[in-house]
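Peer 1: sequence and predicted model, in that order:
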Amino acid sequence: MNKYRKLYVDKTAQTFADELVMFGLIRLLWEVTGANVTVMDCGAYYELTSPLPLEQTALDQASGVFPIPFIQTGKNKENLPPEAVGVDYDAEREQRNLYFSAQDKSGVARPHPHWDIFRAINPVALPSYTALLENWWRLQSHLPEVLALLFDLYAAHPNDIEGAIEAWKQLDKLHGWGISAEATCQQLYNPDQGKGQNKTKADGLSIRNVKSFWLVEYLKAIGFYESAMTRLVRGAKDRKTFVVVPRIIDFFTLRQVKSQFGETMQFRETSTRFDILAAIRYTRTLIEYHLTSEDVDEPWLRESWMPRQEVAGFRTAFYKDLGNAVATMNLSFIALPGWIYINSAADARLYVELLNEIELVTRQFDENNSDAFRLLQHLRDFVSGDDLQAFFRFTSLFPSYYMGMKERNKYVRPFSTLFVERLMMSTDINLYEILMAEGFQNVAYAIRQSTITAQYRKKQGDRKYDVRYGLGQELVRKSRYPADFMVALSNFMHKFNAENAQIMETRGGPYRRSLKTSDIEEIAQLIDKYGSEVVGNMLVAYGYARLPREDDETAIAELEQEIEDNG
């Protein structure tokens, strides 16, 4: 065992199994040295840097290292080591049910923070999980030797797994433990390695489990507690698991942020909403951590900062419930928003508000509704993929959804103009210049007055102005060709001004302001410079956005209550 400050974890699986190994190793390193390890993504591997050197003396003093607990059930309780550190599954389940059934939760203890992990392990993965912990329990008297083997394994890149297995076999033979070097790869930690036809060489057809070095599987089990968030999907027994993918960040920050993030993800969600909410809530939690933590310098004091500089996002797995087993149906990566650039504490607080706005917009959609599902898909592509076209696809579909819901007296929350402005500033400064053009602002005002505002007044009994249903869809559809778009937009502007003139002749004020010739001239110049699709999509996005002063707090409260009532 040499003195090491750096360890390396290869990315061999290209699923969240790699991150689980890395987090498990960091936790063991912390148990031995107490050091705040910094992890850095180096592409093909993770580099772990400890501020304290890993020396043999620290290993020699290591004892009683039990990072994760046994899970005791009525069936296995008698077979567990008598002095084992464990949790009573049945008692934790009763406590959770008691907490969520209590109307007054002030005097009721909260559920165990790892309850969802316990539920994910029991019953399918529990036997293998227990076997790993029993192996670890048996070797405690010679723990320094085992830790040295593990740290030597990850002291160089690439990791010599075969050499570590041979070293383990010799160590096992020396002490007579009788612990096999291989253990079954559980699908909970290895989403791509379920039971089935898995032979490297196709020399026969048989169903079998995939095996791996048992100490590596034990690290994955530890890492699951440190980095995973697993929840059941609303309306089903299916499960979705999210594992943090760091870029460059320290272990203490990761633990604090994960703990606070977990508090925001207590309830079930549908699959697509899960993805969006996980990305924006983790981003918000990370920003708030840097705003409030006294032990951490604000990163934007050094340079323009992005949350994605510290955490890339999540690797996810969707498991379909099959009764007595589960099947991995989807593996994906959900990135944190890449359009957030923070240069000051004021910027940080503003982006927290904008992330709150995305959450409110997201939560209003029922994924069982086909139109809402399409909107959520586009919103996820925008939030996670930095795809401005996805945002425009969302804003082009949203008007029809908005108008339809309003006709049924349902409150719908559009994005605010502030959100659209800040988004354009973050993605492309030229697009922000389009927003600030006076002609653009005036035409967007006319669109808003003819749709959102006119429909609101209609519901209030004021039918002074006609509601232009389908205007947003028509403008987006025509924007593919500049000439067609200018014809459609000019036709709308003509009708808008004509209606204004008619109302001014027959009714009293207040009146809408009319469009000017300079407005159409400026729009034409913008189309020549940026293209009709960009201008058209931005007009619809901004025209159907709400003004900040139109924020109806009562309506927002009603929306949130409706969301809670629907589960």
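Peer 2: Ah, there it is. Residues are numbered from 1 along each chain as shown.

Peer 1: drop to CA atoms for contacts and neighbour counts, all remaining ones
Peer 2: Will do.

Peer 1: report the contact partners of the nearest residue to residue 287 once chain neighbours are set aside.
Peer 2: Take residue 287 and drop its neighbours on the chain: the residue closest to it by Cα to Cα, 6 or more residues apart in numbering is residue 348, 6.5 Å away. Going by Cα atoms under 8 Å, 6 or more residues apart in numbering, residue 348 touches 287, 288, 291, 342.

Peer 1: and residue 348, how far from residue 286?
Peer 2: 10 Å (Cα to Cα, to the nearest Å).

Peer 1: got any residues that touch both of those two?
Peer 2: The contact lists of residue 348 and residue 286 share no entry, where a contact means Cα under 8 Å, 6+ apart.

Peer 1: what's the burial count for residue 290?
Peer 2: 19 (other Cα atoms under 10 Å).

Peer 1: SS state for residue 50?
Peer 2: strand (DSSP: H, G, I helix; E, B strand; the rest coil).

Peer 1: and it, what does it touch?
Peer 2: So residue 50 contacts 5, 6, 35, 36, 37, 38 (Cα under 8 Å, 6+ apart).

Peer 1: wait, a strand at residue 312?
Peer 2: Yes. Assessed by three-state DSSP, residue 312 belongs to a strand.

Peer 1: now it: how far from residue 213?
Peer 2: 28 Å.

Peer 1: likewise for residue 447?
Peer 2: With Cα to Cα as the criterion, residue 447 and residue 213 are 63 Å apart.

Peer 1: neighbour count: these two, which is higher?
Peer 2: Taking other Cα under 10 Å, residue 447 and residue 213 do not tie; residue 447 has more neighbours (24 against 18).

Peer 1: now that one, nearest residue through space, not along the chain?
Peer 2: residue 543 (5.3 Å).

Peer 1: tally of neighbours for that neighbour?
Peer 2: Neighbours of residue 543 using other Cα under 10 Å come to 28.

Peer 1: contacting residues for it?
Peer 2: 443, 444, 445, 446, 447, 448.

Peer 1: alongside the first one, take a look at this:
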Amino acid sequence: MIKSLLVGKQFGTYADTFLMLGLALLVEYALQKTQQTAQIQLIDEGTHYRIQFKKPVNLEPIAQLSYANPFPPVCGQKTDRSKLPPETPIFDVVEQGEIRKLYREYLYQNHGRGETGEDTPKPPHPSTQNGAILTSMRHDKNHNELWLQGWEQRDNYGALLTSILQAFSEDTHSTLKPESERVADLFQQATGSQLPPPASAVKVYLPTAVQGVNRVKADGNKFDSQKTDWLSLWLIANGLFTLGVSERVKISDRTYDWRVTALEPKDIPLTKYREVLDHLRQYNPPGSGHGVARFDAELVLKFCQSLLNYHQAKANSPDEDEFEIWEPVNYFVSGFTGTHFGQKGQVYGVKEVFSLGLPGWIQPSNAKELIDYQLVLNEHLAVISSLSTEDGHSELLAAYRDFITGNNIRKFFPFQVSYADYVIKRLADPKARHPRLFSVFGLNLMTQKEFSQITTDPSFLRLAKAINQATVFAGKVQTKNGLIELDWQRNYGLAQQLSSQSGSKKDFICAVTDFLAKYEHENLRLSERLHGTEKRLMRVWPRKEDLDRLIELVEKFDTVLVANLLIAYGYAKWKKSEEAEAVELSTDEETDKGASEDE
């Protein structure tokens, strides 16, 4: 009886993850076919992965299993199919690609909403792009050879499965032999046959393998490609095809590269892992036509959406207590590891090996917050979807990616400072589309765990609202009823000024004081104009106590943090309820109507 399997991390790339996933999928099939409890937990324990079974596994019925395809052969237009058995079902990349293309066009026409109905096209297979990269990089031949060699073991398939389970079992983990050698020995003892010979370590499976220059033979100038044991490559092929996330990403006008990523499990059931990943790949795929940085950012944001969707369904189910859903998103999975394959003429080479983290600030604690975080994710997606490398937003997208793929919320601020400058430029251009703004509601949710002492302070909010009314809600503003011109002009460059002075407490306070002096002078001018009328000035009036309180906050927290939060809230989207509650603004009916229209 086997309680768990241990899978060592021998490659240092996503190959380790795919090998473990391929093994977990294989074992899950065996448990289901033998009617054993198939609940499997994937756990990352640092130097190795643990595949934990809910109940011990009985090997006897598994030894009697007949062959079943762990993954299908992949065929494109030019794939050689002569060696494949005629009755074998194949994965047709061309056919599946057309289905995916049709569904992506449907999503685009419906602004990303995948509604169900009679006219809704069939969603694509989750592994469509994994098959596409194999044919694009001409590795379909290697993939199919691995499948064929596994198929040739069909008469001893049960023995192969039991040998794998025994070799990876925790009980035999202390032996010095690698798992693949232990499997080969056990398989030979059980059947008298040998496993297939080592196969070529192509770069899509092992990105760090050196192809064609592994060793030089002493008696000639021939170079042999690097080889790896068949079992490891077979398991990696299974994991990559079934659970990989591959996409062809636009780099420039005529250049497209491939990015292949593996979702790194931390402590998550296999069924949940697969369901969330399938939802992401089928119904909510990241866009790939606007550069690498935006693709990475969308990948992380949309994965978080899919995970929260799963949690929302579980929160409404009667067995909610069985699921740990009130944890940060990076509690279940740690992020993505991947490889970027750069196009070099007709071939692709490994350009970089990378990793993407997940935002730890997404941590719902109840059913309402699940919905709230979904709204915030939609807001962030709307912002980055308005940016693209073609329009010169590469630096903005790179800064946002650094934030969303990390676990430090402070990385949001460098992006926000630059984005604030972008927002003001867009607002100043009457022909430009209105820029997307982060909301105060969303910022509150993002910062509530760490910075609520600052962001809920009434003086801080009054100062932030003053910045907002001097920059975003100033000059000519677009409302639902068209363009209107307010009585005060827009302040340009304030975000950059406050950010540049935040290195010194004295310089920062001087910069804020200078801004407030000009702001108050403008308020007095406007008040004089409205004197004797029934109208009242729809602008916040910061007080001396607010500046004193800001100095206290700067003394208690660091200056850079307070400055960045002021900029973030100052250039955000405020609602009337937030204004009334936090800033206590007084407005007349006419101006209040204009403010609500601007929202």
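Peer 2: Now that the structure is in, tell me what you want to look at. Here the structure is a predicted model, which means the values were calculated and not measured.

Peer 1: show me the contacts for the counterpart of residue 305 of structure 1 in structure 2.
Peer 2: In structure 2, the residue paired with residue 305 of structure 1 is residue 327, using TM-score structural alignment. Going by Cα under 8 Å, 6+ apart, residue 327 of structure 2 touches 363, 364, 365.

Peer 1: same check for those, but in structure 1.
Peer 2: Using both residues aligned by TM-score structural alignment, their matches' Cα atoms under 8 Å, structure 1 keeps these contacts from the contacts of residue 327 of structure 2: 363, 364, 365.

Peer 1: please tell me how far the equivalent of the second one over in structure 1 sits from residue 297 of structure 1.
Peer 2: Looking back up the chat, that one is residue 364 of structure 2. Aligning on TM-score structural alignment places residue 364 of structure 2 opposite residue 342 in structure 1. As judged by Cα to Cα, residue 342 of structure 1 and residue 297 of structure 1 stand 14 Å apart.

Peer 1: likewise for residue 133 of structure 1?
Peer 2: For residue 133 of structure 1 relative to residue 297 of structure 1 (Cα to Cα), the value is 38 Å.

Peer 1: of those two, who's got more company?
Peer 2: Applying other Cα under 10 Å to residue 133 of structure 1 and residue 297 shows that residue 133 carries more neighbours, namely 20 against 12.

Peer 1: correct me if wrong: the more buried one contacts residue 65.
Peer 2: No. Counting by Cα atoms under 8 Å, residue 133 of structure 1 stays clear of residue 65, with 11.4 Å between them.

Peer 1: the closest residue to residue 65 of structure 1 other than its chain neighbours: neighbouring residues, count only.
Peer 2: Excluding the flanking residues, the one nearest residue 65 of structure 1 by Cα to Cα, 6+ apart is residue 31, at 6.8 Å. Residue 31 of structure 1 has 16 neighbours, counted by other Cα under 10 Å.

Peer 1: tell me the counterpart of residue 31 of structure 1 in structure 2.
Peer 2: Looks like residue 31 of structure 1 aligns to residue 29 there (TM-score structural alignment).

Peer 1: quick check, its match in a helix?
Peer 2: Yes. Counting by three-state DSSP, residue 29 of structure 2 is part of a helix.

Peer 1: look up how far residue 11 of structure 2 lies from it.
Peer 2: 26 Å.

Peer 1: with residue 304 of structure 2 instead?
Peer 2: 28 Å.

Peer 1: and the two? Which one has more around it.
Peer 2: residue 304 (22 against 13).

Peer 1: tell me which helix or strand the most centrally placed residue in structure 2 sits in.
Peer 2: Closest residue to the average C-alpha location of structure 2: residue 300 at 1.0 Å, with Cα atoms, centre = their mean. Assigned by DSSP states H and E, residue 300 of structure 2 belongs to helix 292-315.

Peer 1: which SS state does the equivalent of residue 485 of structure 2 over in structure 1 fall under?
Peer 2: Using TM-score structural alignment, the equivalent of residue 485 of structure 2 in structure 1 is residue 462. Classification of residue 462 of structure 1 by three-state DSSP places it in coil.

Peer 1: burial measure for residue 462 of structure 1, as a count.
Peer 2: Residue 462 of structure 1: 11 neighbours (other Cα under 10 Å).

Peer 1: same check, this time on the one 10 residues further on
Peer 2: Under the neighbour criterion other Cα under 10 Å, residue 472 of structure 1 is assigned a count of 25.

Peer 1: distance to residue 204 of structure 1 and secondary structure for the contacts of residue 543 of structure 1 - can I get that in a markdown table?
Peer 2: Shown next, in a markdown table, are those (distance: Cα to Cα, whole Å; DSSP: H, G, I helix; E, B strand; the rest coil):
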| residue | distance to residue 204 of structure 1 | secondary structure |
| --- | --- | --- |
| 443 | 69 | helix |
| 444 | 66 | helix |
| 445 | 69 | helix |
| 446 | 70 | helix |
| 447 | 67 | helix |
| 448 | 67 | helix |
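
Peer 1: closest to residue 501 of structure 1 among the residues you listed?
Peer 2: Closest approach to residue 501 of structure 1 among the contacts of residue 543 of structure 1 (Cα to Cα): residue 446, at 14.0 Å.

Peer 1: ok, the closest one touching residue 495?
Peer 2: No. Using Cα under 8 Å, residue 446 of structure 1 makes no contact with residue 495, being 10.6 Å away.

Peer 1: who's more crowded, these two?
Peer 2: Neighbours per residue, other Cα under 10 Å: of residue 446 of structure 1 and residue 495, the larger number sits with residue 446, 21 against 12.

Peer 1: contacts only, for that one.
Peer 2: Residue 446 of structure 1 neighbours (Cα under 8 Å, 6+ apart): 493, 496, 514, 515, 543.
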